[in-house]
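Colleague: Have a look; sequence and predicted model below, questions after that.
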Amino acid sequence: MIQKEVSLSNEFKTQTTKAITSIIIFAFVYLLTFFLAIGLTVLCVYGAISLVAAHPRFFTLALGVGLASIGFLVLFFLLKFLFKKNKKDRGHLLEIKKVDQPHLFEMIDEIVNEVGTQFPKKVYLSHEVNASVFYDSNFWSMILPVKKNLMIGLGLVNCISRNELKAILSHEFGHFSQKTMKVGSFVYNVNQIIHNMLYENESYDKMIQSWANASGYFTVFVIIAVKIVEGIQWLLKLMYEFVNKNYLGLSREMEFHADEIAANVTGNEPLENSLLRMNLSDYSFNSVLSFYEGKIEQCLKSKNVFLDQWFVLNFISKEDNIEIKNRLPNVTIEELNKFNKSKLVIKDQWASHPSTEDRVERLKKLNLKKTTNNDQLANEIFQNLNALQEKLTDILFSNVMYSKEPDFTTHENFKIEFKEKFLENTFPKIFNQYYDNKSPIQFEVSNVSLSNNQIHFRNLFSDEKVNLVYQSIALQNDIATINQISNNGLKLKTFDYDGKKYSKKEGAKLSISLKKELETINEEIEQNDKQIFQYFLNAESDNSGEITKLEKLYKNLLEFDNYYDEKISVYNELMSKLDFINYNTPFDKIKTNFVNIKPLENKLKASIKELLEQNKYNNNLKLEVKECFNSFTEKELKYFLGERYIDENLEILFTSLNNYYFLLSEGFLINKRELLNYQASLIKE
């Protein structure tokens, strides 16, 4: 059995010890806090009885009840998670049995026997681009053995070969064989307890507020109880970080271990290939969902999102020049990291999975080769596939609110519309993705004149020039991260840069040297941008005799860039000042805050009206967005009345803010596309 052949690494054992130790420490801290709360309750009750016995009158009776309530309020806070019901939603899942899918269950049987683990309790299908192991996690699952369930996403199956499906399922059954899955159950329940006490306090807050309002005598005691609860919450935040950091370290090692089990079943290549294709598969599926989100207003939906996903997967692969091998995109590690030029390496302590690069690197080191037939698609293992896909599509769209009974968009119409929209929202391919994550650098275009020097188009948009752009982006991000480390924004003692280890203290010096490197690269990019402008000036003059349109489009873009910076500041400031809504805030303070943001709100209204007056930027706005803008700009909305927020008006405010942000971003892209499409037309001419 492979389970016995694959030994646990020393790192796996170390992380297991750390995770279990952290859970034991949490249990000790919680129980200590609980017993102290019991002691506090006994002490408060004793004090209350003594006070009333010494001075039996109404005044002391009220004070006694208030004093006794301190302990009970704190004790109830520590126990209230026991009264919360955790119901797992499985409405998006479709259970299947052996009689329905004999070939799939035959594969599962093979893997179970080869790995040496248990058959799943239940097998489910979902629409997701994922496969996972899960079980009902509750208090008893921490003590009693619980059988695990297997979930297979058809969005994943749609993009892999049969052998890759076997590798992925072998990975999941690798988890079935891990006794450390039980640790996950403990951590899940610890997190449920902590989350309940930190963030699910609405009914508790109402209860203590009602108690405080019952009598002026109780108020001071409620304040004391609240301060004690705040202290407990501070301690819980520390424990949450401590427990989860240690468990996530184990979780990453569990992934590596499950990968090794899968590699022993199928060889390392099938799992490698599926991992490298995962981002593209996920992006394809989300692109389909995004397309149909835009069709909600027209009451249109898909009959089969998986057919649509398959088209998008292949269309995008063709657009990005990704090789198709055995009917599937063959994504390489180089293509995965094509635009990632960062040389900074830091361990993400909050990641539950290792990076794709790390997993692929580990798999390659195993170098386990097995001869298999990779030609068959994973979809072909399923019986009545189309019916299954349509059923899960129907489940997926069942939660969407339509204004009337929706109609279906045909797959052919989807292909035509998606392609048109995709090409409309991408920049011309002749620029070699030079502009995908940058815009022309600002300079005084009127100072650039026609040139007699020969400038070659291919040199301006060569891979070397594109690399400069992504080196600049990577350096900016790396410098920002290193500065965070140096200023204790990220709690790291060391990090690696370009293969060399640095301490936190050395970060500031490294940052200075990287800034100089960034300046040199940005100067090269600026010089290239000026040559690009000069090249198109020459092209425009040669073809049309006009030199004004190009200059005008450049100026439009650069002016809107400055306009964007000015207008987005209203959005940022207002969002920041509205942050108090997310916290418990005294009623008087809430009213004062809304009065204080009124000038900013009026600025936002004026900016929205200004943008809406320009048809260029609002032609593509949905009717519901325009209606929301009108409700916001034309009415004086109140957001708080008496002792409650007016939710419908707050929704109008935040929806308007989000749509304003979108409108500004779209306005910039419109100007950028106009310029680049015009430049491309000059080349075509």
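Modeller: Sure thing, it's come through. None of these values were measured; they are calculated from a predicted model. Numbering: from 1, shown residues only.
Colleague: Every contact and neighbour count from this point should use C-alpha atoms.
Modeller: Noted.
Colleague: Would you mind pulling the contact partners of stretch 648-659?
Modeller: Defining contact as Cα atoms under 8 Å, 6 or more residues apart in numbering, one finds that stretch 648-659 is touched by 571, 625, 628-629, 631-632, 637-639.
Colleague: Could you rerun that using 10 Å?
Modeller: 570-572, 574-575, 578, 581, 601, 604-605, 608, 621, 625-633, 636-640, 647, 660-663, 665 (Cα atoms under 10 Å, 6 or more residues apart in numbering).
Colleague: Using neighbour counts, trim the residues you listed to the buried set.
Modeller: Using 16 or more other Cα atoms under 10 Å as the burial test, the contacts of stretch 648-659 include 570-571, 574, 601, 604-605, 608, 628-633, 639-640, 660-661, 663 as buried.
Colleague: Looking at those, which are in helices?
Modeller: Judged by DSSP state H, the buried ones among the contacts of stretch 648-659 include 570-571, 574, 601, 604-605, 608, 628-633, 660-661, 663 as members of helices.
Colleague: between those residues, which is closest to residue 428?
Modeller: Nearest to residue 428, judged by Cα to Cα, of these is residue 663 at 22.5 Å.
Colleague: Quick check, the closest one in contact with residue 614.
Modeller: No. Residue 663 is not in contact with residue 614 according to Cα atoms under 10 Å; the separation is 11.2 Å.
Colleague: Please compare the first structure with the one that follows:
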Amino acid sequence: MIGFIAIFFLLYVVVLLTAVTLATAFIVGGIVLIAYYHNIYTVILGLALSVLGGMVLFFLIRFLFNKNTPVNPYRTEIHAGSHPQLFDFIARLVGETRITFPQKIFVVPEVSANVFYKTTFLSLLWPARKNLEIGLGLVNSLNISEFKMVLAREFAHFSRRSMKLGSYVYTLNKVLYNMLYENHSWNEMMIRWSGNGSLPGFFAHITTLIVNGMQYLLRKLYHLINRQYMELSREMEFRADALAVSLAGTAAAISSIRRMEMSSYCMDSCMHKLQELAECGQRFSNVFSVQRALITYYAGQNNIQLDAQELPLLTDSYFHTFLKSRVQLREQWASHPTREDREARYRQANILSEPATGSAWQLFSQPETLQQQSTQQLYDLLEPDEGGYDLIETATFVNSITQRHRLYEYPKAFNDYYDNRSFAPMPEDTFLPYTTAAEESISMQEIYHPEVIRRMRRFYRDQQDVETLQAIALGQFQTRFFEFDGRKYRAAEARILARKLAMHVEQEQRWLASQDRLAIRYHYNRALHHGPEAAAQLQEKYRYILMHQAFANRLNDQVVHIIHHISQLFNIGAGNIDQVWPCVDELTKECWNFRRLLHEVMNSKGYSGCLTEELYNRVMQFRQQDCVFVNDHVPDYAAIQELHEITSSVMEQYNNSNILYKNYSWSSYCVQNQLDNIPLKPALTLRIFLLLNLCVFSALAKAFAVIWRILSFQPVNTVHRTFQQ
């Protein structure tokens, strides 16, 4: 790694001196022309060369001395006087990991822990003091032992001499990346200069070619450096894990990484809802109580037990329910090991330690106050407090989540068969009655058996893996090796594997098509038991769903095209300014195509009514505007963002309306028909059982009455009448 960095700096100096020499030659040449050749043409040419040389030097300096130091705006510094137990805990951990105490400690509303410092060229020559950032969402989801494990892993990156060298390499890698890929101010300046007339645009174009040539050479070498850094970083993570697990124990190490995954998912959901509710004038008083409530709700949905602190106990059986991709691009994500790789190392270490199962909040003083302050800070940065908002209780929010989940949930009888997939088109012979023998041989339990669901999920998993293998074969993924079913392959072998897997996927696709046809025909024949009208109604509902699906596919494809062009526009650097305007033209074209689809949504009887009133009004305003995304020769990013929001919202609400229609107009109808036609369901069986018992009891009572009258020597005709009764 050090060797690659030395080569980079050598090339860097050579390229820099070449560019400076070229710029100086332009300036000197212009001055010489003006000084020794006194005519109007040489003066104009000399001035042009001098201006060009000056621009090259100016933009070169702006390019090299890039000030891109991102700051987390949600950081809040805490002090030892306010949280003495936390600082004592960190002091002990600092002593165990043999690092210096952090210069400052911050809290943020995230599920993370991070040691950070300024990544500048000066920090390469003089080590910068480290700061600690603690995510309150992390504290909210771990016990004390797990919290110790996470902090110890961060501290371990700076604890040993070899790890300190790794941090130096990290700093250098970050500086190089910022200069080559995140130089946004330089990119925006070049775009503005290129649009200010023909002469400044010409000079900006020449300057861009020079600096772009520098970037090309440096980026080629940086790819090699970054590849080595990723391998080094992976080993650094394992070294940090080794030290951390020796301090916290294997059990805490495994549970911490598992709980962080679930906690991050729930926190992301909170942040998404936070902005959505803020637009409706509603706010959380404590976003972290909502996060804990979502963790509990998610655990209940997945039958996960909770411990005494109401934290989820994530066992191996829970993770076995997920189908992992058979294709793994280990090299692509080599900078950080996977959870499975980390857990394997933890188990191999087998460090036994007495766990501290108390909540990590016990280390903080007045945790609820801190949570509310952090929540308020979120809203202050998201939307300044102007009053006029309502606080939403955690229980109320979770109840709305529960109702929404039930609203979009398919009946349990389908066993997730129709979740996240489209209904398949059916030939006309599907809607034909069964023979009696065929009907008796098919049951709903067999059609939606759990093994059928697992096979269907494997089909979709393999279908996606075929696309991944084809992307590797076409070079869309820059990787030399990949893993398939745990075995390592070269990228050149991806095409053969893709072809073999595609044949298997094609067979499974035919099986799934036959399974879908079997299911639809089964429900159609069940509906026939209610009469031809019910069967025709079921058939009409299915066709209506297919019509909506076809339009939704058109809408989704159009939105994907728009988002693709937006991402291309944002990824164009200063070296490719000429590509900006064709991309804007393509985005304008796709915007008009989207507006034509909006016209169908707003005016067609079959598609109208799927948008909320708020989105409907936004769409009406959007339709009155022109698809213009350039302002003062610069892309209008506000208009582009509005287009992105409108397209995404329309697509989401239309797809949600399709799910609701499938659920309530077709799925529920099928289940109802099924329940009505199953012979002797539990409720009906119970009725018959009670009726039989009543008849038996009545017969016994009457028989007892006859016997009593006989024994009482009543007249025979009276006994005869009683028997008849």
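Modeller: Cool, got the structure. Since the structure is predicted, the reported quantities are computational estimates derived from the model, not experimental observations.
Colleague: aligned partner of residue 213 of structure 2 in structure 1?
Modeller: In structure 1, the residue paired with residue 213 of structure 2 is residue 231, using TM-score structural alignment.
Colleague: For its match, the count of nearby residues, please.
Modeller: Residue 231 of structure 1: 11 surrounding residues under other Cα atoms under 10 Å.
Colleague: list the contacts for it?
Modeller: Residue 231 of structure 1 neighbours (Cα under 10 Å, 6+ apart): residue 225.
Colleague: which bit of structure 1 covers stretch 94-103 of structure 2?
Modeller: By TM-score structural alignment, stretch 94-103 of structure 2 lines up with residues 112-121 in structure 1.
Colleague: wait, stretch 129-138 of structure 2
Modeller: Against structure 1, stretch 129-138 of structure 2 falls on residues 147-156 (TM-score structural alignment).
Colleague: Could you tell me the end-to-end distance of the matching stretch?
Modeller: End-to-end distance for stretch 147-156 of structure 1, by Cα to Cα, to the nearest Å: 24 Å.
Colleague: Buried residues of that stretch, list them for me.
Modeller: Residues 148-156 are the ones in stretch 147-156 of structure 1 that count as buried (16+ other Cα under 10 Å).
Colleague: just stretch 178-198 of structure 1 next, same as before
Modeller: So stretch 178-198 of structure 1, judged by 16+ other Cα under 10 Å, has buried residues 180-198.
Colleague: again, but for stretch 451-470 of structure 1
Modeller: 460-461, 465-470.
Colleague: And for stretch 91-100 of structure 1?
Modeller: Buried residues in stretch 91-100 of structure 1, counted by 16+ other Cα under 10 Å: 92-94.
Colleague: so of the residues you listed, which ones are in helices?
Modeller: Of the positions in these, not one sits in helices, assigned by DSSP H.
Colleague: surely residue 603 of structure 1 meets residue 567?
Modeller: Yes. Using Cα under 10 Å, residue 603 of structure 1 is in contact with residue 567, at 9.2 Å.
Colleague: how about residue 184 of structure 2, what does it touch?
Modeller: Residue 184 of structure 2 makes contacts with 63, 66-68, 178, 190, 573-574, as judged by Cα under 10 Å, 6+ apart.
Colleague: So what touches stretch 510-519 of structure 1?
Modeller: 468, 471-476, 478-483, 486, 497, 502, 508, 520-522, 524-525.
Colleague: switch the cut-off to 7 Å
Modeller: For stretch 510-519 of structure 1, contacts defined as Cα atoms under 7 Å, 6 or more residues apart in numbering pick out 472, 475, 479, 482-483.
Colleague: One more: stretch 79-96 of structure 1?
Modeller: If you take Cα under 7 Å, 6+ apart as the criterion, stretch 79-96 of structure 1 is touched by 123-126, 193, 196, 395-396.
Colleague: From the chain's centroid, how far away is stretch 682-692 of structure 2?
Modeller: Counting by Cα atoms, centre = their mean, to the nearest Å, stretch 682-692 of structure 2 is centred 51 Å from the centre of its parent chain.
Colleague: typo on my end, it should be stretch 591-606 of structure 1
Modeller: In this view, stretch 591-606 of structure 1 has its centroid 31 Å away from the chain centroid, taken as Cα atoms, centre = their mean.
Colleague: try stretch 613-623 of structure 2
Modeller: 27 Å.
Colleague: Roughly how far does the corresponding residue of structure 1 for residue 181 of structure 2 sit from residue 246 of structure 1?
Modeller: In structure 1, the residue paired with residue 181 of structure 2 is residue 195, using TM-score structural alignment. Here the distance between residue 195 of structure 1 and residue 246 of structure 1 works out to 18 Å (Cα to Cα).
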